[in-house]
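Novice: no sequence for this one, just the structure:
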């Protein structure tokens, strides 16, 4: 048997050499996955069996090849959940938790809200809202045939209703109180980390400026939101002027919010009241 402490040092060194930003943390997360325990309980474990050591060594080798950690463990943390993820679905990022928290807080005081998560992917936003607000009716829209199985798995038991289809054309419920979205928005010319190459390209990139989908998404949100309803959209840090222009006509109280690094990351707005017909 190999001492776990020694194996973790070796694994961290290998990951550091491969350019992993937090090599010790990731080595511990992989070890915890192999051992079927929480990372915080690794201090209580002295040794690895030969089989466990071989499994950990293989996972470290694959992570050093820049396969996403979440693909190796099969899960991605998001707020209070461990979402199921794998090839074919976008891995939710910590930055999107900020949008989820904003949306949950925006529903405070509103009974039985109706919420839409457009471009849902793994269902991170929809499931987070459903967990926080069991009284809400939450709908998750996703068109990717590869992502939909992951979305359905994560939505199981939450009350989230999955609506397969393109956000530009799928029939949507109305009126809605809140629309959230983390759509594809990265400009095609952007250099991304190797791990992002394992995400579906259609969930990451959106044309030369990264704005191929957001205008249509904003238009659909305006159609279904009630007067005074709320919109929150994640976007590239270069998109603040474009978002302001897109939201000028039908929206008020437009605000851009920073991500964990202080960069502009999502914009929120309130649907203006419509003129009587």
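Specialist: Great, that's in hand. Nothing here was measured: the structure is a model prediction, and the numbers come from that model.

Novice: contacts and neighbour counts: CA atoms only from here.
Specialist: Will do.

Novice: ok, now which ones touch residue 69?
Specialist: By CA atoms under 8 Å, 6 or more residues apart in numbering, the residues touching residue 69 are 26, 30, 63.

Novice: if I look at the first one, how far off is residue 73?
Specialist: Just to be clear, that refers to residue 26. 11 Å (CA to CA, to the nearest Å).

Novice: And the residue nearest the centre of the chain, how far from residue 125?
Specialist: The residue lying closest to the centre of the chain (CA atoms, centre = their mean) is residue 92, at 2.6 Å. The span separating residue 92 from residue 125 equals 9 Å under the rule CA to CA.

Novice: returning to that earlier point: the residue nearest to the centre of the chain belongs to a strand, doesn't it?
Specialist: No: under DSSP: H, G, I helix; E, B strand; the rest coil, residue 92 falls outside any strand and is assigned coil.

Novice: Report the contact partners of the residue nearest to residue 18 when sequence neighbours are not counted.
Specialist: Counting by CA to CA, 6 or more residues apart in numbering, the nearest residue to residue 18 once its immediate chain neighbours are dropped is residue 64, at 5.2 Å. The contact partners of residue 64, by CA under 8 Å, 6+ apart, come to 14-15, 18-20.

Novice: put this beside the first:
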């Protein structure tokens, strides 16, 4: 067994003892980061190669600092995004939300669909749509200055000329696009103020503004997304909104038929948990 594999095995045990949910994967990712390769390329690292920075990273991860803060990168669909303190780390479950939106856009009979991502954070959703629906005109909205800076950095790297970033509140943004948007998507803050996340990576590192929604149920921002989507969407356009796995029914009823919504649906993520709601506005 090579020295590197020995180190990864020892690191996996240490991370498991610290309660890290995916110890082997995280140990391999940290090794890949230190040796400047991808996880699938670890076999290319010369036998006997070792870097003390690996164990520095393992110590930080064992203290439950997010892996993405240590490496400075997060993988989302086909993108490698820059992330760190001040921005919400995109999650795998959100990839399913973005995937639904991408499929819907690809099926639209619209040459160059207009898309708005409300509360873009790192820009993960907006950039994925721009990458996978090349003719889409994507607008990303973010009011938090720290998150805005991360989104700006990622858009400069991956979406220059394809995503337009707006420093605005999702509740009253983009009046110039009223009635012209084909799809509005959002992963807004939705955790109720008294529901503190168990995982320290979330509780202690993700910005509170990206986690906790307003109102007793945490759905104040979802209500604002519904209102904005109703204002921006053309007849037949879609709203796509992520939520916590226990909020599907509540979010579903925030898109009522008497407000013009049709075809409301609940959707599950890859773990089988309720994850997002979609609705079509008005009639085509």
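Specialist: Yep, that arrived. Quick caveat, the model's predicted, so the values are computed rather than measured.

Novice: how about the residue nearest to residue 18 of the first structure, what's its match in the second structure?
Specialist: Taking TM-score structural alignment for the superposition, residue 64 of the first structure sits opposite residue 62 in the second structure.

Novice: can you check residue 244 of the first structure too?
Specialist: Using TM-score structural alignment as the criterion, residue 244 of the first structure maps onto residue 252 of the second structure.

Novice: what about the nearest residue to that match once chain neighbours are set aside, how many neighbours?
Specialist: If you skip the residues right next to it in sequence, residue 252 of the second structure has residue 277 as its closest partner in space, 6.2 Å away by CA to CA, 6+ apart. As a burial measure, residue 277 of the second structure scores 24 neighbours (other CA atoms under 10 Å).

Novice: what kind of secondary structure is the alignment partner in the first structure of residue 277 of the second structure in?
Specialist: Under the alignment defined by TM-score structural alignment, residue 277 of the second structure is paired with residue 267 of the first structure. Three states are possible here, and by three-state DSSP the one that applies to residue 267 of the first structure is strand.

Novice: List the contacts of residue 267 of the first structure.
Specialist: With contact set as CA under 8 Å, 6+ apart, residue 267 of the first structure has these partners: 232-235, 240, 243, 254-257.

Novice: do the same with residue 227 of the first structure
Specialist: For residue 227 of the first structure, the contacting residues are 271-274, taking CA under 8 Å, 6+ apart as the criterion.

Novice: So it belongs to a strand, correct?
Specialist: Yes: with the criterion set as three-state DSSP, the secondary structure at residue 227 of the first structure is a strand.

Novice: could you measure the closest residue to it other than its chain neighbours against residue 225 of the first structure, distance?
Specialist: With CA to CA, 6+ apart as the criterion, residue 227 of the first structure has its nearest non-adjacent residue at 4.6 Å, and that residue is residue 273. As for residue 273 of the first structure, its distance to residue 225 of the first structure is 10 Å (criterion: CA to CA).

Novice: Give the helix, strand or coil label for the aligned partner of residue 253 of the first structure in the second structure.
Specialist: With TM-score structural alignment as the criterion, residue 253 of the first structure lines up with residue 263 in the second structure. Secondary structure for residue 263 of the second structure, judged by three-state DSSP, is strand.

Novice: was I right about residue 263 of the second structure contacting residue 256?
Specialist: No: proximity of residue 263 of the second structure to residue 256 does not meet the contact threshold set by CA atoms under 8 Å, at 10.1 Å.

Novice: Next, show the common contact partners of these two.
Specialist: Taking CA under 8 Å, 6+ apart as the contact criterion, residue 263 of the second structure and residue 256 have no common neighbours.

Novice: ok so, going back, next, count neighbours for the match of residue 253 of the first structure.
Specialist: A count of nearby residues for residue 263 of the second structure, using other CA under 10 Å, gives 12.

Novice: And the helices in the stretch 101-250 of the second structure?
Specialist: Remark: helices of the stretch 101-250 of the second structure, listed N- to C-terminal, are 124-132, 145-158, 200-203, 208-211, 220-232, 248-252; assignment by DSSP state H, counting those that start in this stretch.

Novice: related to what we said a few turns ago, and which of the contacts of residue 64 of the first structure is nearest to residue 163 of the first structure?
Specialist: When the contacts of residue 64 of the first structure are ranked by distance to residue 163 of the first structure (CA to CA), residue 20 comes first, at 36.9 Å.
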